[in-house]
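1. fold the stuff below for me.
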Amino acid sequence: MTLRKKIRYIILPVIIALSAMISLLYYHLYKNQIIENKITLLNGRLENQLLHAEYQLDYVKSYLRQKIESKEASLIFNAKQGDNNLSAPDITAFLNLFVNRKNSANKSNHVINDFVIFDSYKKLIVHINTRDPFAKPMLKTTTKAVLDQIFDQADPNKKISQYHYFLDDPYINKMPSLYIIQAFSRYQLSSKLFYESNEDTYLAQAQLDLNFFTEEIRVLIDENNGYFNYRFINKNTNADNFSFTSTPFQVNDNGAYEGRFGSSLFDIILTLDKNYFAEQLNNLIATFLLLNFIVIILSYLLLIWLIDQQIILPITKLAKSIKEVEASLVVELKPLTTKDEVADLNESYISLINKINTLANNDSLTGLANRGSFNEKLSAIMDARQKNKTYVALFFIDLDNFKYVNDTFGHDTGDRLLVVFSQRLQQLLRAEDNFISGNMIDSIARLGGDEFVILMNGLPSIETIESIGKRICDLFHNGFRIGEEQFDVHASIGIAYSNDHQINGEGLLTQADDAMYLAKRAGKNNFKLFSDEIKEKMLFEKNIENELIDAHRDNKLHLVFMPAYCAETRILRGYEILLRCPSLLNVGIGPDVFIPIAENTDLILAIDLWVAQQTVIRLKEVIHKNRFTGFFSFNVSSKSLRNDRFYTTLKEFINTSDINPKQLELEITETCLMPDDHQAVASLDQLKSLGVRIALDDFGTGYTSFGQILNYPLDTLKIDRSFVTDLRNTPVGQKPTLDIIFELAKAYQLSVIVEGIETQADFEHVKTLGCDIVQGFYFSNPRTWTEVLKHCGKLHQIDKRPDQQKNIAC
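-> A predicted model of the protein is given here:
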């Protein structure tokens, strides 16, 4: 899934959730505001109802006073006072006062429904009913009680209130009627609010609808039909003082809004249904849902566009550039001008790619070009090369004895040596002079391990090439010094060159490698230029290597056995096992040629194991058949000495053959041993633990001193034949080197074997020195295995003079 899709899948639910939460918050705010506004409006209506009712009450009371104080009313009072009958015109005139005024509250034409005046003796003075002219006057119980108060002689000074109020019993589904009783004296209508009970007092009883005072409530209920419930509570009392009160809408215990309007006579409780707000809230929800949907879509599209523009597109461009860099292996990323994380990521990738290219093209230890980078450079130069007068040269450098430094002093020291050498090499080549200029150097590289190469172009002559090789060798004059430390490290340099396009880069590198191997064989700190002679020599060695491979694979290698005799008793002491390759021997190539070639490859490991196995097998056979008590010795290469497999395999051979390991002697050369070579010491100790004997072969041809020999677990010194040959050329009176070696060997209690004895004089000389064992053609040629089995029933003594026993096997 792409980053763009992931972001979209993440953003959409986040936007929906945020929008939903914000909408929910605003919905609750608007909901509360709507409810608050509605309740405020309803409370305002209740307040208006209160003001309206109070106004209506004052209006009714004023209306009654006007009627009672009217001229028409006075005619009636005067007539009743004189006991005269009321005339029809007077009654009609008084009636018109009531019927000509409209009652807007109850939607009738009258304010007063029923009006009665009684005197203090409960005698009817006048009765008017605006709805039913034939209705009979009714003296209400409360009105009667008021009249009784007027004539209550128990307290002649008792005063009565001017107004009394009460409700009658309501009809079903109808509001009750409100009765207003006004006590008055026709002589003091406006002068007093209270009258003495003994005064000439009248009582006016007015009946009117309660709706006259609750007009706003009725309208409110009608406007909100179905959402308001109201209850009328009659307090069943009467009052001298009458006023209206209201309580704002509030939430009751049931969670509904409840408001009150009432007086001392009654209460009207208004309950607002919960669904009252539903319609507006549903509209609000629909509005918010629509807005929420629009906001989600717009926000999503806007955010996607912004993220695409600000994040995805830069990252996509960066990813595309990285892929192009990966494909082309060229840094094409450019720094971004934006100051954001993408720019930081781009910078990090630029830095990373630079580091990767550095690691890909340079050696991590020395900082020089590595093998891959060098090969590309070499191929490019050789492919573009045209025939001209200048040369392209490739210097292949191998550090001799570096492995010894690495194993002896540690890898840190070895790494430091490589770094210092690479630095000095660069300084040498960049120091421009008459031979070298900076533009001639195309590449200085470390191929791996202790192998370095230099590729130079435009060199004017072969002499210049040789001069550069010599200057590199001079870096290792008397070894390689780092600070106060001197290391026995030198350089073998192979040089290949060309001034045409007839050879490619791989061929040039192979030629330099071949020349380097010949330089290494020629001695320390040397260089060789590749030539046709070297080409023929390398081809010759390659053919020999192939013959050895075939012979080993086809089991065509065979062994010969060189007898070794006790110098004192001339008794056979053992045999040295020598390797032969018949196919090479037929063309005159002996082990002195093919063994060094095998040692340059891993083929020597397989050959050494084969020789070891055959030696153990033959030793077991000769012991079993002839009760042989002498020794068999065979050569072990330096590679096998440092190979753990050789030790484990030889141990297995000895254990399975059940031979006495003391009858086995392993011969190693001086080249296997280096000063303070702890690995060699450890390997020899390990082999010595098997019970075998260790002999140092060809002693004197290397640089091993007697002091160093003491560090190794050696049993025998085999002195090289060259010292025997030198006997014949040593001037009279001068002590031969052979004699000095014998003296030191005896001083260190080492057994000595001298090989290469070819004359009686040679034998007599070494015998006089106290030599232990002698070998040479003077005594015998190498023998075949058949001859060994035939003549070695026991270890024979040589009966005749040695010079007569040349062809005697034992």
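2. from here on, just use CA atoms for contacts and neighbour counts.
-> Fine.
3. which SS class is Thr601?
-> coil (DSSP: H, G, I helix; E, B strand; the rest coil).
4. that one: neighbour count?
-> Here the neighbour count serves as a burial measure; for Thr601 (other C-alpha atoms under 10 Å) it reads 11.
5. distance of it from Thr245?
-> 121 Å (C-alpha to C-alpha, to the nearest Å).
6. swap in Ile694?
-> 131 Å.
7. okay, the two: which has more neighbours?
-> Ile694 (23 against 17).
8. host element of that one?
-> Take DSSP states H and E as the rule and Ile694 turns out to sit in strand 693-699.
9. after that strand comes which helix or strand?
-> The C-terminal neighbour of strand 693-699 among helices and strands, as given by DSSP H and E, is helix 706-709.
10. what's the helix or strand following that following helix packed up against?
-> Reading on from helix 706-709 to the C-terminus, the next helix or strand found by DSSP H and E is strand 716-719. Where contact means 3 or more C-alpha pairs under 8 Å, 6 or more residues apart in numbering; DSSP states H and E, strand 716-719 is packed against strand 693-699, strand 751-754.
11. Ile534 is nearest to which of those strands?
-> Distances from Ile534 to each of those were compared using C-alpha to C-alpha; the minimum, 28.0 Å, belongs to strand 693-699.
12. now the other sequence, so there's something to compare against:
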Amino acid sequence: IDIRVSAQFLDRLIKSSDSKSIQDIAIFNLREKPITYINFEDPFADASVTGPTHFLINKINNAIASKNRQRIFAHYYQITATETESDEIQLFRIFSPYLLVSQPLYNYTNDLVVIQTRLKPNYLKNLFNQEISQYQEYLSVEMFTHPLTEKTLNNSIVVEQIEGVDSYRFTVKVFDGIVNINLKKAFFNSSLMNLKIKIGLGALALSLFCYFILHLLIYRQIIRPITELAEGVNGVQKGNSDSLIPLNTNDEVAELNNSYLALIERIQQLANNDELTGLANRAYFNRELDNKLDSCTAETNTLGLLFIDLDNFKYVNDNFGHEAGDRVLVNFANRLTNSLRKIDRAKKQQQYQCIARLGGDEFVVLLEGLPNAEELEAIAQRIVGLFDLGFEADGKTYDVHASIGIAFQFGNKHKADAFLQQADSAMYAAKKAGKNSYCTYDDSLDNQLKEQKYIDSEVSKALRQNSLYLVYLPYFETETLEVKGFEVLLRAPELEKKGIGPDKFISIAEQSDLITKIDLWVINEALNKLANLQSMQGFDGTLAINISSRELFNDGFVAEVSSLMEQYETPPYKIIFEIAEAPLLAKDKKVLVNLTRLKALGIKIAIDNFGINYSAFSHLNHY
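-> Take a look at the predicted model:
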């Protein structure tokens, strides 16, 4: 049996054991005789029975002798440790070649053997020290003493902590034994410092990372879009209208960009377009005319200009209200645009054109590429044809017509101001010719324009210097040859030297508000003269004063006359106003109102040159 135990068991035990941690292994029978002994440090050493081994063998023998069925476990261990000596761990196993003794034994036989295994001294302490080697400066371990104990007893681990002045004491209960571990507080200071450094470095790295991410997001989401918006705004300010484009993103910058773009478009529309008609305005037209003249360098390039003025438009405003006048302007703008489009379609070519409203009832059309002035005249004739039967707007026909001036040139012979002035002069020539007609500019019109400017300047100068004077043409009683009155006639001495009489300078003055100043000056001088004749010579006749037909459309004229009559204490029946026949034919309400007011003052009205136009005596009944 001893040989079999040694041969079978020892080989497996050695192979399964960690010889580096075992001091020796001995197998004893129940008579405490060694069956096998191996010492890993001294191969010549003899086996010796330790106290615990002796205790176990006696325990087994007593159980066999008493037959009391006392339990005997297969595994035991003992830990011995003191403050002066090394700790020692002994492991025991009860083994039978014939019985399975991994469980407690109740039937014993004298063939049982006890395997005694002693681990190297300080094995457990060395094991602890290996685990805490990096903390040896702060840790110290005191091993426990544990009696011989079955392995199945309490093997729980409980840790208790006691805080000292400069250290922490941890009492660890293992298998009902105690291990005391002292940990210096300096360990935590060092660890906490390292932890603080790590946390600080980690926080710094995280802060830098967050800063980078936040900076990137701010740059991409705010700074770059705002920078691009600012660059786009600067581009628009410099004239590049395409530097801003709509953004489709759903954020504040896109909303600001699109709002600013809409504002710019609105501003550009207001800056370039007439708000009432939607046509180009004067500023935009002037820029376009300058650009076309700058680019039109070759003699083969042509530019044509139509200057359109609506005749009697003031009559519509005064009698039907400004809303009716606005409707006339809007309808004319639309019909003018459609008319020019039809011309383009008829010619199967798209020519450059710019249609603009300069203001009031003045319109211009700029055309490029027409071969000759005759083409412009054909277009003008088509526009004049829109007014053949008056002009209809919103179902109502108004007595409005058009006078059109035409200017045409090759290349850039004339600058913008001169070119526009040519068309303007031609337009006034058309008005003078009878309205609702057109006239093409030529050099003779230029001479006429210069003469008109000269006359206008001289008359204005004469009014300022009070150099005009009146002559009085008497009329007599045929039977008695008694002077019954005088007709007042105006003279301009400087213009007389040039052979220019009132028939010419009055007609020119009637094209502007200058005529009103002349009329009031004449009435003032005539009433003053009448007062002198009455006081000094007892004159009892009348004064006939020619006034412009424009005064019948002037709301303030009657009040001015009334004020002068009060100033000179003029009897109203001594005054006769001679008015041209034409305005009486219009049956204008304002004309009728002003004539009624003059009649209420007591002033007599005479029709000058009656019969020149097509009025009949029946018209007099209206007045």
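13. TSV for the helices and strands packed on strand 716-719 of the first structure, including distance to Glu547 of the first structure?
-> Below are those laid out as TSV (distance: least, C-alpha to C-alpha, whole Å):
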stretch	distance to Glu547 of the first structure
strand 693-699	26
strand 751-754	32
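14. of all the ones you listed, which lies closest to Pro314 of the first structure?
-> Go through these one by one with C-alpha to C-alpha and the one that ends up closest to Pro314 of the first structure is strand 693-699, at 72.3 Å.
15. so the closest one matches what in the second structure?
-> Residues 604-610 of the second structure are matched to strand 693-699 of the first structure when aligned by TM-score structural alignment.
16. identify each buried residue in the matching stretch, please.
-> Taking 16 or more other C-alpha atoms under 10 Å as the neighbour-count basis, stretch 604-610 of the second structure is seen to contain the buried residues 604-606.
17. neighbouring contacts of it?
-> Contacts with stretch 604-610 of the second structure, where a contact means C-alpha atoms under 8 Å, 6 or more residues apart in numbering, come from 573, 575-581, 598-599.
18. check stretch 358-369 of the first structure too.
-> Counting by C-alpha under 8 Å, 6+ apart, stretch 358-369 of the first structure makes contact with 370-373, 415, 418-419, 422-423, 443-446, all of which sit outside it.
19. not counting sequence-adjacent ones, nearest residue to the equivalent of Ile472 of the first structure over in the second structure?
-> In the second structure, the residue matched to Ile472 of the first structure (TM-score structural alignment) is Ile383. Sequence neighbours aside, Leu336 is the residue nearest to Ile383 of the second structure in space, at 6.9 Å (criterion: C-alpha to C-alpha, 6 or more residues apart in numbering).
20. now swap in Lys524 of the first structure and tell me
-> Leaving out its chain neighbours, the residue that sits closest to Lys524 of the first structure by C-alpha to C-alpha, 6+ apart is His490, at 6.1 Å.
21. so who does that neighbour touch?
-> With C-alpha under 8 Å, 6+ apart as the criterion, the residues that contact His490 of the first structure are 399-401, 473, 476-477, 479-480, 524-525.
22. top of these by neighbour count?
-> Scoring the contacts of His490 of the first structure on neighbours with other C-alpha under 10 Å, the highest-scoring entry is Asn525 at 24 neighbours.
23. what do we get in the second structure for that residue?
-> Aligned by TM-score structural alignment, Asn525 of the first structure pairs with Asn436 of the second structure.
24. hang on, isn't that match packed against Phe391?
-> No: the pair Asn436 of the second structure / Phe391 is not scored as a contact, 11.4 Å apart, by C-alpha atoms under 8 Å.
25. can you add distance to Ile157 of the second structure and give the buried residues of stretch 604-610 of the second structure back as a markdown table?
-> Supplementary listing: these in a markdown table, determined by distance: C-alpha to C-alpha, whole Å:
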| residue | distance to Ile157 of the second structure |
| --- | --- |
| Lys604 | 137 |
| Ile605 | 136 |
| Ala606 | 138 |
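26. which one of those is nearest Ile35 of the second structure?
-> Using C-alpha to C-alpha, these come closest to Ile35 of the second structure at Ile605, 167.1 Å.
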